[in-house]
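[1] I'd like to go over a predicted model; first the sequence, then the structure.
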Amino acid sequence: MALDRIGTPDAPRQLFANTPAQRVALARQQFFEEGVRPSGLVGEAVIQSWMRCSRTHTDRQRIVTFDAVTPSRLHATLARSRELLDAARQELAQMEHALAGTDCRVILTDREGVVVHVTQQPAAAHQPVLRKTSRVGVNISERVVGTTAPGIVASTGQACAVDGAEHYFDVLGHMQCAAAPIRDVAGQLAGVLDLTVEARRFGFDAASMVALHATTIENRLLQAQSRDHLILRFQASPTLLGTPLEALAGVAPDGTIAWLNNAGARLLGRLPEAADERDVEYLLGHDLASLLRLGRREAAQPLRLASGLGVWVQARLKGADGADFRHAVAMPGEAAPLAIERQDDARMQAPEACECTNLVESASPAQATLREHSRKLIEETLAAHGGNVSQAARQLRVSRGTLYRRLHGWRDNNGAEEGASPA
C-alpha cells in the first residue's frame, strides 16, 4: 500500500490512517507483508483469526470454494440441530421480516460452522458471494473460508463483527458480517447467529441486533433443554421479565443451580466450577422448597437475594414429559392463591415491602426435590378430582397418556422395590 505523505514529497510517512478502510489496509500490510502485529488498527479477534488462518491458508488471493457438506452429514447436522432450530424459529422469522427491505442475509450455523438456516430470497446480481454461501449445508468455519464473523464466533465463542478487508481472503473484501454465539445448558456453543451483507454497508447497528436476537434464542434453548428443572426468571425490574434482558437460572432436582444465562451471571456472579458450591440457598439466599412455592404463582414476586439485591422472580417447574405443575391444586398447608395475592398486595403497599426477605415459607424436608414435589402435586390433583385421570390431566395441562405413563412408571418402580426387599 502506498502511504499518503503530509505536505511535500519529502515529508515523513503518515503515522495514522484517516479512514477505517485505510486502517485495515495498513493492518494487512503490517501483518502479511512486514510480519508486524497491527495492534490498534483492527480488533484483537481479527488479528487472532488472521494468525490461525495463516497457518491453514497460505494463499489469500485464491478463490474460496463454498461446497456443501455431503447429504449424509447434512442430514446428521440438521438432526443434531433440531432443538436449536426449534428455539430459533420465531426469532429467525422476526429478523427476516424486519430485514425484508434490505439485502442482508440471516444465517444460523451449528457449532461447527455448517449453515442450518439461511434467508431464502433471490440474491441480487451484485452479491456473487452470497449466492454461493446462502445454502443450507455450506461450511463457513474459519478452516474453510478464513476470517468471518461467524467463523470467529465458532472458534472463540465470543461475539464479533468483521468489516470488509478484515476478512482473510481477498475475495471476501466486500462483505460485512456480525455474529453472536448461542450456548446450551452445558455452557457449550450450540450455534452461531449471523447477519451478512455484500457490496454495501449495513446502515444500522448489526452487531447489537444480532446479539439481541441471539440472546433470545439462547434463552429459549436453555429453557427447552431444562426439563425436570425449576426455571427461575428474575430481574431488578418486573418489566424486564420476558425480554432479552431477563436473568434465567435452572435449578436441578438436587437443589443446585445447573446453569445461568449471561444476565443471570451478571446478577449472581459466575457459577462456581465445583457442583458442591452451587447450592441454591447459598447463591440465592432461599432454599429449594421456598422457590418451589413461587412456582404456584403466575405473577412475579419480590425476593431479596443473598447479596441483598432485591429482584422480581417468576418460577416454573416443568416435568421431563412436559407437565406444567403451576396449574396443579394447592398443597396442604399452603394458602389459597387468592389469599396469597391479597397478602402480597398488602405487602407491596407498605413502605417496607422491599425489605421483607421471608416472602415465602419453608416447606417440609419431604418436598426437598423437584421430582418429589411434582409427584405430590400429581397425586393431590388426582385426589382432588376423585381419581379421574381426564380431569386431573386437564388441570395439569398434559395429555391423559402422559399422566398414565407417569402413574405406570411409579407403579413399576414401587413393584421393583418391593420385589427387591427381603421377605
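    Done, it's in.

[2] Only C-alpha atoms from now on, for both contacts and neighbour counts.
    OK.

[3] could you pull out the strands for the stretch 201-350 of the chain?
    Under the criterion DSSP state E, counting those that start in this stretch, strands of the stretch 201-350 of the chain are mapped to 230-235, 247-251, 257-260, 301-304, 310-317.

[4] Determine the angle, from 0 to 180 degrees, between the last one and strand 247-251.
    Read it as strand 310-317. For strand 310-317 against strand 247-251, the angle by axes from the mean of the first three to the mean of the last three C-alpha atoms, to 10 degrees is 50 degrees.

[5] What is strand 310-317 packed up against?
    Secondary-structure packing of strand 310-317 (3 or more C-alpha pairs under 8 Å, 6 or more residues apart in numbering; DSSP states H and E): strand 230-235, helix 288-294, strand 301-304.

[6] how does it look with 6 Å?
    For strand 310-317, the helices and strands in contact under the criterion 3 or more C-alpha pairs under 6 Å, 6 or more residues apart in numbering; DSSP states H and E are strand 230-235, strand 301-304.

[7] JSON lines please, covering these and showing mean neighbour count.
    Shown next, in JSON lines, are those (neighbours: other C-alpha atoms under 10 Å):
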{"stretch": "strand 230-235", "mean neighbour count": "25"}
{"stretch": "strand 301-304", "mean neighbour count": "24"}
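
[8] Quick check: which of the ones you listed is nearest to R266?
    With C-alpha to C-alpha, the closest approach to R266 among these belongs to strand 230-235: 10.4 Å.

[9] List the contacts of the closest one.
    246-251, 311-317 (C-alpha atoms under 6 Å, 6 or more residues apart in numbering).

[10] Identify the farthest-apart pair in those residues.
    Maximum distance among those (C-alpha to C-alpha): 19.3 Å, for V311 and L317.

[11] between those two, which one's more packed in?
    Shown here are V311 and L317; by other C-alpha atoms under 10 Å, L317 has more neighbours (27 against 19).

[12] Check the gap between the closest residue to that one other than its chain neighbours and E281 for me.
    Spatial nearest neighbour of L317, chain neighbours left out: L230 (4.5 Å); criterion: C-alpha to C-alpha, 6 or more residues apart in numbering. Taking C-alpha to C-alpha, to the nearest Å as the measure, L230 falls 14 Å from E281.

[13] Can you tell me which of the helices and strands packed on strand 310-317 is nearest to A159?
    Each of these was scored for nearness to A159 using C-alpha to C-alpha, and the closest is strand 230-235 (23.4 Å).

[14] got the angle between that closest one and strand 247-251?
    Strand 230-235 and strand 247-251 are oriented at 160 degrees to each other (the same axes, to 10 degrees).

[15] what sits against the residue sitting nearest the centre point of the chain?
    The residue lying closest to the centre of the chain (C-alpha atoms, centre = their mean) is E218, at 1.7 Å. By C-alpha under 6 Å, 6+ apart, E218 lies in contact with I182.

[16] Comparison target, given below:
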Amino acid sequence: MADIWDDGRGATEEIVERFLDGEPTGNDVRAQIVHSWRRCQATGLSPDIAHAPLLEGLDFECGLVRAARPVFEGLGTTIANTPVCMLLGDANGAMFLRNVGEPAMRRAMDAVGAAPGFGFTEAEMGNNAHGSVLAERRTCQITGNEHYAEVLRRFTAVGTPVRDPLSGRLNGVVCVVCPNEWANAKMMTLARRSAAAVEEQLIGMVTERERALLETFLRSQGARHTPSSPLRGLCRRDQLTLEDSAVSLIAEGRTAMREVALSDGHIATLLAQPVTGSAEPTGIAVRVWLPGP
C-alpha cells in the first residue's frame, strides 16, 4: 500500500464518512486505501463493530515463529521505553509474537486484540498492516483515519511480508505500530529490516533441514561418503525425465517406486522413502537405480 512514506493526512473523518455514504472521495486519499476500504465493505464489516477473534489450535512452535523469536527478542532494546509495538503474524492472519516498548502501548494493543492468539485479517479488523499485506502481497502503511475500523484510527502501522526463502511464498507479516503522533518513516525501515532478519533465520533453518535430510538418508543406507550423481552420464533429456519423476514421487510424501523408460530403451527405477530426524519426519529421499552397461 506504500513503497515510500505517506503521512495519510488526506484521509479525514469527513472523507471516510463520504466514502461510507457512497459519495466520491476525490483525490485526497491514496487509491490503494480506497481499494482496501472497498474490500472491507465487500465483506459486510461495519467500521464500528470490528472485532479480533481469539483463535484456537495455533502452533506456537511452527517454523515461522521459531525463526522470528530471536529477532523479536533482539528488538527489545530497539523499541524500549517507546510507544511502539512489533507484531508477527502468519499467512492466515493469526498473531503469534508481540514486543511492546512500554506498558501503556501494551494496554492499547490488548484493547483492540493486537496480541498473540488473535486473528487480524481485513474481514475481521478492516484494513490493517497485517491483513492488508496478506491481501496485497506487499509492504503496506496505514495511517490514522485510513483505517476502516474506528478502533484502529488512533494508530499508524506498517506491515512487511516475510517470504519463504526457497519458494518465495508469503509465510507471514512483521508489523510496526505506534500512536499517530509518533509515526515517522523509520517505522518502514524497522519493519523491513525485521522481516529480512526473520527471512535470514528461515534460510538457516532450511539449510539445516536439508543437511539433516542428506545425512539421515546416507546413514540409513550405510553410506560413508556422499555419492556422485548417478545422472551424470545420462543425456539431458533423460536427466530431466528422472528429475521430474523424482519431484512427483516426493510430492506423494510416502514410500513409492516407479520405473522410467530412458531414451535408449533401458529402464531406470526410482524409490522414494521418508527419512526421519530425531523426533519427526525430515523429508523424502529418492534413490535411482540405472541399468548396467
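    Noted; the coordinates are in hand. What you see is a predicted model; the values in this text were computed from it and never measured.

[17] tm score of chain vs chain?
    Laid over one another, the chains give 0.64 as their TM-score (TM-score structural alignment, normalised by the length of structure 2), with 225 aligned residues with a C-alpha RMSD of 3.7 Å.

[18] In PyMOL, how would I select the buried members of the contacts of strand 230-235 of structure 1?
    Filtering those down to the buried ones (16 or more other C-alpha atoms under 10 Å) takes a single PyMOL command:
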select buried, resi 246+247+248+249+250+251+311+312+313+314+315+316+317
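
[19] want to try TSV for the contacts of strand 230-235 of structure 1, with distance to E417 of structure 1 as columns?
    Formatted as TSV, the contacts of strand 230-235 of structure 1 follow (distance: C-alpha to C-alpha, whole Å):
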residue	distance to E417 of structure 1
E246	43
A247	41
L248	37
A249	34
G250	31
V251	28
V311	44
W312	42
V313	39
Q314	37
A315	33
R316	31
L317	27
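
[20] Show me what the residue nearest to the centre of structure 1 aligns to in structure 2.
    Counting by TM-score structural alignment, E218 of structure 1 corresponds to E199 in structure 2.

[21] Over to R60 of structure 1?
    Counting by TM-score structural alignment, R60 of structure 1 corresponds to P47 in structure 2.

[22] Near the nearest residue to that match once chain neighbours are set aside, how many other residues are there?
    Counting by C-alpha to C-alpha, 6+ apart, A149 is the residue found nearest to P47 of structure 2 once chain neighbours are left out, at 4.3 Å. Counted with other C-alpha under 10 Å, the neighbours of A149 of structure 2 add up to 23.

[23] Contacts only, for A149 of structure 2.
    Residues near A149 of structure 2 by C-alpha under 6 Å, 6+ apart: P47, A50, G126.

[24] quick one: which of those residues is nearest R232 of structure 2?
    Nearest to R232 of structure 2 out of the contacts of A149 of structure 2 is G126 (C-alpha to C-alpha; 54.8 Å).

[25] What about the alignment partner in structure 1 of the closest one, how many residues nearby?
    Matched to structure 1 by TM-score structural alignment, G126 of structure 2 sits across from G146. Neighbour count of G146 of structure 1, defined by other C-alpha under 10 Å: 24.

[26] Who are the contact partners of G146 of structure 1?
    If you count contacts by C-alpha under 6 Å, 6+ apart, G146 of structure 1 has them with C53, Y168.

[27] Now with 10 Å, please.
    49-50, 52-54, 56-57, 60, 64, 140, 152, 167-169, 172 (C-alpha atoms under 10 Å, 6 or more residues apart in numbering).

[28] and these, which are buried?
    Applying 16+ other C-alpha under 10 Å to the contacts of G146 of structure 1 flags S49, W50, R52, C53, H57, R60, I140, I152, H167, Y168, F169, L172 as buried.

[29] Quick check: chain neighbours aside, which residue is closest to the fifth one?
    Nearest residue to H57 of structure 1, sequence neighbours excluded (C-alpha to C-alpha, 6+ apart): G146, at 7.6 Å.

[30] Next one: that neighbour from H167 of structure 1, what distance?
    Counting by C-alpha to C-alpha, the gap from G146 of structure 1 to H167 of structure 1 is 7 Å.

[31] joint contacts of these two?
    Common neighbours of G146 of structure 1 and H167, using C-alpha under 10 Å, 6+ apart, are S49, W50, R60.

[32] want to throw these into CSV with distance to H373 of structure 1?
    Below are the shared contacts of G146 and H167 of structure 1 laid out as CSV (distance: C-alpha to C-alpha, whole Å):
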residue, distance to H373 of structure 1
S49, 50
W50, 53
R60, 60
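
[33] Which single one of these is nearest to A263 of structure 1?
    Looking across the shared contacts of G146 and H167 of structure 1 and measuring by C-alpha to C-alpha, the closest to A263 of structure 1 is S49, at 27.7 Å.

[34] Can you tell me what that closest one aligns to in structure 2?
    Here S49 of structure 1 is matched to S36 in structure 2, going by TM-score structural alignment.

[35] and that match, which of the three is it?
    What DSSP: H, G, I helix; E, B strand; the rest coil gives for S36 of structure 2 is helix.

[36] Excluding residues flanking it in the chain, which one is nearest it?
    Spatial nearest neighbour of S36 of structure 2, chain neighbours left out: N127 (6.0 Å); criterion: C-alpha to C-alpha, 6+ apart.

[37] just checking, the one you found is part of a helix?
    No: counting by three-state DSSP, N127 of structure 2 falls outside a helix, being coil.

[38] Could you report the separation of it from V162 of structure 2?
    On the measure of C-alpha to C-alpha, N127 of structure 2 and V162 of structure 2 end up 18 Å apart.

[39] cool, K186 of structure 2 as well?
    In this view, K186 of structure 2 and V162 of structure 2 are 19 Å apart by C-alpha to C-alpha.

[40] Between the two, point out the one with more neighbours.
    Using other C-alpha under 10 Å, the more surrounded residue of K186 of structure 2 and V162 is V162, with 30 against 11.

[41] which SS class is the equivalent of that one over in structure 1?
    Matched by TM-score structural alignment, V162 of structure 2 corresponds to I182 in structure 1. What three-state DSSP gives for I182 of structure 1 is strand.

[42] before we move on, what about T109 of structure 1?
    Secondary structure state of T109 of structure 1, per three-state DSSP, is strand.

[43] which position in structure 2 aligns with it?
    In structure 2, the residue matched to T109 of structure 1 (TM-score structural alignment) is G89.

[44] so who does that match touch?
    By C-alpha under 10 Å, 6+ apart, the contact list for G89 of structure 2 reads 64-65, 95-98, 115-121, 130-131, 134, 159, 161-162, 171-175.

[45] Repeat that for P47 of structure 2.
    Applying C-alpha under 10 Å, 6+ apart, the residues near P47 of structure 2 are L20, W37, C40, Q41, M125, G126, H147, Y148, A149, E150, V151, L152.

[46] 6 Å instead?
    Neighbouring residues of P47 of structure 2 by C-alpha under 6 Å, 6+ apart: Y148, A149, E150.
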